[in-house]
Structures are given as structure tokens and as C-alpha cells.
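*Asks:* A predicted structure for the sequence below; I have some questions about it.
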Amino acid sequence: MRKTYDTMILGCGEAGVFAGYELIRRNPGMKVLIVDQGQDIYHRSCPIVAGKVRECIDCKVCHTMCGFGGAGAFSDGKYNFTTAFGGWLTDFMPEQEVMELIDYVDEINTAHGATREVFSTETPAAQALRKKALEFDLHLLQARVKHLGTENNLRILTNLYEDLRRDITFQFNTAVTAIRQAEGGYCLETADGDQYLAKFLIAAPGRSGAEWFAQQCRQLGLPMTNNQIDIGVRVELPALIFEHITDVVYESKLIYRTKQYGDQVRTFCMNPYGHVVAENVEGIHTVNGHSYSDPKLRSENTNFALLVSNHFTEPFDEPYRYGKHIASLSNMLAGGVLVQRFGDLVRGVRSNAHRMGKSTTHPTLTAAVPGDLSLALPKRQLDDIIEMIYALDKLAPGTANYDTLLYGAEVKFYSARLKLSTHLETSLPNFFAAGDGAGITRGLAQAGASGVRAARAITQRIQGA
């Protein structure tokens, strides 16, 4: 089968969804195709989340990572109004323009059911918390944030899908095997032998397609540069310990520079009263966290990631592969996600079922296997994490309790970054890239903003012709 469209979007995550939304809004009647290897929003169902299995069964296509809404669909929906983190769009455009795009995407979300409640680090209570953190050399980043909630996030995306499906052609369950230049535009070749052609292409493959997309870019001769990779653990402890922080700012981004190595460690993706969950990234089991808006769905624990940022220099050029290797070690040891009590880690003993049974903090990811993180994570990163936990213990006493749980490994893969113009266009004409898979964003807000930016550039080119 061979079909032609005006514009094609590769990937149906946050960037792809909002690129499609903006194209249709500004170009009524445009023939737009969005291709994704996952399912539509109604048929995305992780067997673990559905309660059918306890452990990841390695579905051919991961429902948590792929499909309409991408990896963000099953996240707890933190929407950050900032350029301080969540991506690097300010490398391509002024900060004010990035913020305008972030606000614009938020308006669309709100029109489709998102909350209007915003947590801010600019309130007197938040500023007092920021000052207290500085006493312990912890730096609280300032940002406004909305907590959409896992269940509400799905509802927002469902409403968006219903709006878009009337005007956009979606091709789900479709694995693209190659991107080619063809006939004054681009061709997407699929595993089924089909071909889709268009003059304009927006590549938004998301995190799950990042490594594949990098290979395609190399074959097309598109220059790329290494990005960082973050390696760490997910911490779970009683919600009461962080309540004085999460009640004020909800998502506290705390940065610490270790004294031993001078490395940067940060908290990430904080989930008050949340649940630790497993993810499958191209066959590698990693860990993440969710939290719900509905009090009935909450747990007694709070979880968050502690991540050590790693930047690589020449000649090494495979940070993505390095991160997958680290995560695979914990998979090898535990058959999936590994969990250890902080006290056991410090003492140098392996957590086992007997020791875990004595823990006063009960794991929300019951499928995690007790083990020894020191056999999976590099010593330097583990030393950084331990030092950070003791620093956090000064701000939130109880963080360094013996029974604090550490899940591993948590790895944030940031794709190799394409060389792009201010309009997010590659060196090939009419070929744009957006979102996490292109290595320019790492969160809902900037991913959506990047999709809108690329769509507006195409619109200007069409309407200016």
C-alpha cells in the first residue's frame, strides 16, 4: 500500500499530539497522518496496571511507553511551567517564546479537562522552604507546576484524541522500519511493506523510539551530539516524612553537589502518596513513579527519583547504550526491578525476603525483588546517592531511616540531540524533529511546546508560499 499526505508525524506522544493539534487548527483540510507502533488511547492497557500479572511480561510493544499520549499517558501528569528543567528549548528560541508555547499547551489541556490548580515555589511558604534547603546546600529550583494526576491525565488525552480523530488519520500498531527521502519529500516504510509519503515530516519518536531514530538519522547523514544520561534509584518512604515539602510545592526539584566527587544529584518526579511502577524500555526493565488525584487511589508512601547526571566526552559516543547496560545489570540480578533497604545498603548486606519482612515501609511495587544495589550500580553513582540521602535527611528528617526503600535502576535516557534550526528543522528541508526522542525535551510541557513550534513552522511555510 502506498498513500500520500500533506504532513506526516512519526510518533504519537506529547510532541506528536500537539503538533497534530496545531496543524489542523491552523490548516483546516490539511491531510495529516500520525503513525505510532502502539495502540490508541482506548486500547492501551499495561497488564501490570490492569492487575493481570505481577511482573513485566515483555509485551512486544510496551503499552506503558507506546501509543497515543506516549510515555506521558501513564505518568502522573506533572506539568512544569519553567525552562529551568524539562528540556533545552531555550537553545533554539528565547525563553519568553518557550514560556508562551508552554502556556499555550496548558490552555489546550485545560480546555480538555485539566485542573486549574497550580503549585508555586514563589509563595512565602515555598520561599521559606527554599531558604531552609540552602542551609544544607540543597538548591530548590523555582517553578510553577500542575499535578494532572494519572487518572485525569488519561481523561485529558482521551478528550484530545476524540477531537483529533475527526480530522487526522491515525495509523496505530504500525512499526516504521525506515525514513527515506522520496519524491520531493519523505517516505515512511513499515514492517508490513506499506509506504506513506508527504512533503513535510515531523519526527517525534519519544523515548521508546530514541535509539532507533538515532540510527535513522545517521543513515540520513544528519549530525547529532551526545546528551547526558541520568542514573540512579527511586526512593520510597512514608509520606509523612516529606509532607511539609510536598504540601507546599508538590514537586520539589532539589539539586545537590556532592562533596566527595563534585557530581550533581537531583530529585526528580516526586509522587506524594504515590506508587512505584515498573517500565519496559526496549526490553530493559526500569522503575518510575505515579500518583493519583483521587484520595481513594493513594498509598501511604511518597516516592521520588534520585538521579546522578553523567556527561560523556570523546571518544565515547554511546551514552544511551551505557544506561541500558547499567539497567540490565539489575534485571540480571533480580529478573526485573531490584529493591533494597537503605540501612542494608549502608551496612553492605543484601536485602532478602526475611529482612524486607521486617521493614516498616511497605513497598508499593510488590513485584520488585530484594537484592543488593551495589552489584548493579557503579560505586561512584552509589556514593553520590548515599551522600544525597544524608543531605536530604537534614531537610526532611527520616529520609535516611534504615527502612527507606531504594529501587533500581532508574535510568533517564536522553536521546542524542539533532542539530536543529530555530524552527526545529533538521539540515534536510521540511524535516522537523520534536520531543524527548529528538533529545531536545524531557517532560510534558516542553515536549508539547516543541510539537507546536514545528507545526507553526510548517504552517508559515505553506501559507507564505
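*Replies:* It's in.
*Asks:* going forward, measure contacts and count neighbours with C-alpha atoms only.
*Replies:* OK.
*Asks:* Which stretches in the chain count as helices?
*Replies:* Read by DSSP state H, the chain holds these helices, from start to end of the chain: 14-26, 95-111, 124-134, 150-164, 210-219, 239-249, 319-334, 342-347, 353-357, 379-395, 444-464.
*Asks:* Just name the most buried of these.
*Replies:* helix 14-26 (a mean of 24; mean count of other Cα atoms under 10 Å).
*Asks:* Mind giving me the packing neighbours of it?
*Replies:* strand 2-10, strand 32-35, helix 444-464 (3 or more Cα pairs under 8 Å, 6 or more residues apart in numbering; DSSP states H and E).
*Asks:* For the first one, what is the distance to the chain centroid?
*Replies:* To tie it back to what came earlier, the one meant is strand 2-10. Using Cα atoms, centre = their mean, to the nearest Å, the mean C-alpha position of strand 2-10 is found 27 Å from that of the whole chain.
*Asks:* Mind listing what's buried along it?
*Replies:* Buried residues in strand 2-10, counting neighbours by 16 or more other Cα atoms under 10 Å, are found at Thr4, Tyr5, Thr7, Met8, Ile9, Leu10.
*Asks:* circling back: would JSON lines of the helices of the chain with distance to Ile284 be doable?
*Replies:* Supplementary listing: the helices of the chain in JSON lines, determined by distance: least, Cα to Cα, whole Å:
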{"stretch": "helix 14-26", "distance to Ile284": "22"}
{"stretch": "helix 95-111", "distance to Ile284": "31"}
{"stretch": "helix 124-134", "distance to Ile284": "35"}
{"stretch": "helix 150-164", "distance to Ile284": "23"}
{"stretch": "helix 210-219", "distance to Ile284": "13"}
{"stretch": "helix 239-249", "distance to Ile284": "29"}
{"stretch": "helix 319-334", "distance to Ile284": "6"}
{"stretch": "helix 342-347", "distance to Ile284": "23"}
{"stretch": "helix 353-357", "distance to Ile284": "24"}
{"stretch": "helix 379-395", "distance to Ile284": "20"}
{"stretch": "helix 444-464", "distance to Ile284": "22"}
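*Asks:* how about those, which one is nearest Ser291?
*Replies:* helix 150-164 (6.3 Å; Cα to Cα).
*Asks:* by how many degrees do the closest one and helix 95-111 diverge?
*Replies:* Compare the direction of helix 150-164 with that of helix 95-111 by axes from the mean of the first three to the mean of the last three Cα atoms, to 10 degrees and you get 90 degrees.
*Asks:* could I get the helices and strands packed on helix 14-26 as CSV with distance to Glu117?
*Replies:* Below are the helices and strands packed on helix 14-26 laid out as CSV (distance: least, Cα to Cα, whole Å):
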stretch, distance to Glu117
strand 2-10, 32
strand 32-35, 32
helix 444-464, 16
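*Asks:* let's bring in a second one:
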Amino acid sequence: MSTRYDVAIIGCGEAGIFAGYELMRLCPSLKVVTLDQGSDIYTRSCPIVAGKVKECIHCKICDTMCGFGGAGAFSDGKYNFTTAFGGWLTDFMDAKEVMDLIDYVDSINVRHGATDQVFSTDTPAARALEKKALEFDLHLLQARCKHLGTENNLKILQSIYETVREHVEYRFRTSVASIEVLGTEGYRLGTDRGEPVDCRWLIAAPGRSGAEWFSNQCKGLGLELINNQVDIGVRVELPAKVFEHITDVVYESKLVYRTKQYGDQVRTFCMNPYGHVVAENVEGINTVNGHSYSDPALQSENTNFALLVSNRFTQPFNEPYRYGKHIASLSNMLAGGVLVQRFGDLVSGIRTNEHRMSKSFVRPTLTAAVPGDLSLALPKRQLDDIIEMIYQLDKLAPGTANYDTLLYGAEVKFYSARLALSGELETALPGFFAAGDGAGVTRGLAQAGASGVKVARVIARRLSEQG
């Protein structure tokens, strides 16, 4: 026996949350359900964060990646006001609409406790930094940014959850196993709970952890997929003083460089001043990420950021997601989890071991990382790109290429194979929409939330037109 709803939302990461929020605001009488394989915002608990274990034990459902808030719930909450990075929404609508949506989502966050403080890039110091970077062929992408903070991000999500749960039904610890087309009646979602869910309108916002599952569902439904990219790299950790002159001016500094050896694009990503390196589980694969806290008492003496090499593939290869997982699994195989190596050892062709690590002036914030050799895990091309980028960054931030700079691997950013979508984020199947990171539409909190609002407004408008 199925239960029927007006709208069903798959996933309650940023896109799914704000789709539900906007539907609640515009159409409070609608019967809306959100299904997620994870838990609510209060009961999500990673055993590592809770101090129960020192390394990933491969929980069946990863509480770091799944549940209310998605992968962003335990992030440091960087909210970027830009169309230049963070997704591809400008492929579907004009830049002004995207920025209006981003600002709207921010206003909701503020209503629920987010800071008003914005790090602006339109300052003399930021412009001078941009000019200095260009002298070394480094391109600084400028964007206003808010830092919500890892601890504050959770409080904001809890407040939003308390508001939305009054109007949206949430089914946690419920995995969607299948999507079935019911013709003019809409769609049926098969679940691991045995009770199907029928709906007239379907919003797929599966998040990063559901990207591969969603891609397979789309193939089964005959929906056209556009081959996408995967970003492979490392997380760099060094003394905060090395990057202070940059992070004090532009909190979220994104520096892009095209390597001379291969012509590949390498970029910094997810800059965490005074932050901590953390492990992240993506469908049983341990990757690495970074956090930073607003509270000075929780900060470290280090700054960490990702260095990512973008890889785009052509036919006949069409499984970039599996390729990225395979690369990450190699470092897992060598280290039993996350691998760490000193930059000087990497360049010298020496494996970092516990003895060499004990002599390092830079103390790792991810103590569970195992010293090893990244050259045995990452492809040579990507590793050459990363080494060239570190030497280039050293010109702008002297000390980046120090012997004891730490490199953690692997950091992999997965992108779902993108669907062919209309300007309203609708698939070729009427009433079936896709939003957020896992659907290959966005990358990051701001545009993910914006995509969810966009889809909700489309549904509300069509319902209004139908009378």
C-alpha cells in the first residue's frame, strides 16, 4: 500500500532543505515528504567526532555525509556570494536570478541565526592581492563570503529543521531504492522500508553520497546524462602564518593556476584558516576534508586547504565517479585510511614514516592519518600538477613549499553525471526536477540552496496556473 503526496523530495541536504522550506512558505497546504537515508540533525553522530574510535569504521550509513543538512552539516559553513564557482546554475538561468536566489537563501539563514559579517573582496587590499597573484600567473577568484563556522552551522540547521518539520514530513533512515514513472499520476518511490511513496511532483536532491545511485537511476529511466568531471588532489596543511597575509584579506581565497607541464588547471579550494583536517567517508571510501571554527578556543595553529586537479573525460569513458573512488581507495589500501606525507619527502622520493613525521615542525591536526607515500596512490600527472602548483604558491606565500608542509591524500571531489535539464531544472520527464550537488547541478552551500528554492518556485507557479 503506497502513501500519496503532492511533492516528494529525495535527500535533505542543502537543496532538499530549501526546496521544502520554500514549498512550506508558498504552498503551506501541500502534502510534502522528504526521504533521506541518514538521521535528523539532532541524532547524526560520527563515531570519530564523538571520540569513540580513532579511524573510520565504515558505518553502513555515514552520519558525516547523510541526514538533515547533508555533507554541509559538518562543514565549516562557507557561504559564497558568486556565480563564478560553486556550480553551474548560470547554464540554466541568468546570473542576476542566481544571485537573487543566493541572497534569498542567505536571508533565511540569517533569520535562523547566521552571522551578518561578510568578507568582502572589493577592498584595496584584496585588489592588491589579486594584482600580486597575477605576477605569478595565479588567478584569484573574487567573491563575497560568509563564514558560518562548523559549530554555528549546526545551530542554524537545527533552527531551520524546527520550522520546516511543522509542514514537511521527514522520513529519516529511509533509503529510496527505485524511481518508477506512473505516467500522468506522477512517480512512485520504492523504499527499503517496503512502503512505496507516490507523488505528483518529484525533486531529486540526493547529495554527494547519493550521486552514483542517482546516476544509475537516471540511466534506468532513459534520461540523458552529460559526462562530468572529477577533481583529484590533496589537502595541504601548513602554519597559519604562511597564509595570514592572504586569509586576513580574503577569507575564502580561490587561486587558479594552469600548469606549464601539462596545461592542466589546479586550484585551491576550501581554505580553512586556523582549521583542522578531518576524514570523510564517501560510500565506504575514506577521503579528506577540512573544517574551521569561529570560536578561537577551537582553532589550531595551522591553515589547511585543498589542491585539486580537474579531470574531464571524453567518450568512450563515462564513469568519472568510479575513477575518483578508485584513486581514493588506493590511499585507503596503503594507509588503512587517510595517508599523509611531508612535501619534502614527496619531492625527494622518500616515504614519510612515523620517525620522519615526529621530526616535522608542522604537527598534523588529523592525528589518525598514517604516514606514507602519495606517489604510490595518486597518478603521476596529477601529482606533478600539485607539486608545480605548490612551488607557484610559494612565490605568493613563501613557506608553502617548506619541507615540512603536510599533504593528505586523497582529496576527491565527486561530481554526479549531469542531467540534461530545462531552464527550470526539470528533466525530460514532466514534473521530475533535479537540484543540488548530487544531481550535478551545483557545488557548495550557496548554489545548492538556491537550486532548491528555484525548483520549489517553479512547482508553486505551475500549481497557481492550474488554479
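*Replies:* Arrived safely. Note that the coordinates shown come from a computational prediction; the quantities given were computed from them, not determined experimentally.
*Asks:* Just give the TM-score of the two.
*Replies:* The TM-score (TM-score structural alignment, normalised by the length of the first structure) is 0.99; 465 aligned residues with a Cα RMSD of 0.6 Å.
*Asks:* re earlier: among the helices of the first structure, which is nearest Ala367 of the first structure?
*Replies:* helix 319-334 (10.1 Å).
*Asks:* ok, residues contacting that closest one?
*Replies:* 211, 226-231, 284-286, 312, 336-338, 368-371, 373, 375-377, 408-416 (Cα atoms under 8 Å, 6 or more residues apart in numbering).
*Asks:* Might one say that Lys146 of the second structure is in contact with Phe119?
*Replies:* Yes - Lys146 of the second structure is within contact range of Phe119, at 6.1 Å (criterion: Cα atoms under 8 Å).
*Asks:* the more surrounded of the two?
*Replies:* Lys146 (21 against 18; other Cα atoms under 10 Å).
*Asks:* Contacts only, for Ser75 of the second structure.
*Replies:* Gly149, Thr150, Asn153, Gly290, His291.
*Asks:* Just flag the most distant two among those residues.
*Replies:* Asn153 and Gly290 (14.5 Å).
*Asks:* Could you report the neighbour count for His112 of the second structure?
*Replies:* His112 of the second structure, neighbours per other Cα under 10 Å, totals 17.
*Asks:* ugh, wrong one, I meant Thr314 of the second structure
*Replies:* For Thr314 of the second structure, using other Cα under 10 Å, the count is 10.
*Asks:* likewise Leu141 of the second structure?
*Replies:* When neighbours are counted by other Cα under 10 Å, Leu141 of the second structure comes out with 15.
*Asks:* cool, Thr422 of the first structure as well?
*Replies:* 15.
*Asks:* roughly how far apart are the equivalent of Asp436 of the first structure over in the second structure and Ser209 of the second structure?
*Replies:* The alignment partner of Asp436 of the first structure in the second structure, by TM-score structural alignment, is Asp437. According to Cα to Cα, to the nearest Å, Asp437 of the second structure and Ser209 of the second structure sit 10 Å apart.
*Asks:* the more surrounded of those two?
*Replies:* Counted by other Cα under 10 Å, Asp437 of the second structure and Ser209 do not tie: Asp437 has more neighbours, with 32 against 24.
*Asks:* show me what contacts the more buried one?
*Replies:* Asp437 of the second structure neighbours (Cα under 8 Å, 6+ apart): Gly87, Ala205, Pro206, Gly207, Arg208, Ala211, Tyr415, Ser416, Arg443, Gly444, Ala448.
*Asks:* so how far is Thr177 of the first structure from Thr258 of the first structure?
*Replies:* Per Cα to Cα, Thr258 of the first structure is found 43 Å from Thr177 of the first structure.
*Asks:* more neighbours, these two?
*Replies:* Per other Cα under 10 Å, whichever of Thr258 of the first structure and Thr177 has more neighbours is Thr258, with 18 against 15.
*Asks:* Does the more buried one touch Val308 like I think?
*Replies:* No - the criterion here is Cα under 8 Å, and Thr258 of the first structure misses it with Val308 at 10.0 Å.
*Asks:* joint contacts of these two?
*Replies:* Gln264, Val265, Asp384.
*Asks:* quick one: contacts for the closest residue to the last one other than its chain neighbours?
*Replies:* With sequence-adjacent residues excluded and distances taken as Cα to Cα, 6 or more residues apart in numbering, Asp384 of the first structure is closest to Thr258, at 6.3 Å. With contacts taken as Cα under 8 Å, 6+ apart, Thr258 of the first structure has the following neighbours: Gln264, Val265, Asp384, Glu387, Met388.
*Asks:* rerun at 10 Å
*Replies:* Asp137, Gln264, Val265, Asp383, Asp384, Ile385, Ile386, Glu387, Met388, Ala391 (Cα atoms under 10 Å, 6 or more residues apart in numbering).
*Asks:* which pair in the buried residues of strand 2-10 of the first structure spans the largest distance?
*Replies:* Longest span within the buried residues of strand 2-10 of the first structure, Cα to Cα: Thr4 and Leu10, 14.4 Å.
*Asks:* Looking at the helices of the first structure, which is nearest to Lys60 of the first structure?
*Replies:* helix 210-219 (15.5 Å).
*Asks:* so how far does that closest one sit from its counterpart in the second structure?
*Replies:* Helix 210-219 of the first structure differs from its equivalent in the second structure by a mean of 0.5 Å after superposition (mean Cα distance after the TM-score superposition for the first structure).
*Asks:* Counting by contacts, list what that helix packs against.
*Replies:* Applying 3 or more Cα pairs under 10 Å, 6 or more residues apart in numbering; DSSP states H and E, we find helix 210-219 of the first structure packed against strand 176-182, strand 224-225, helix 319-334, strand 417-418.
*Asks:* Which among the ones you listed is found nearest to Glu425 of the first structure?
*Replies:* strand 417-418 (9.4 Å).
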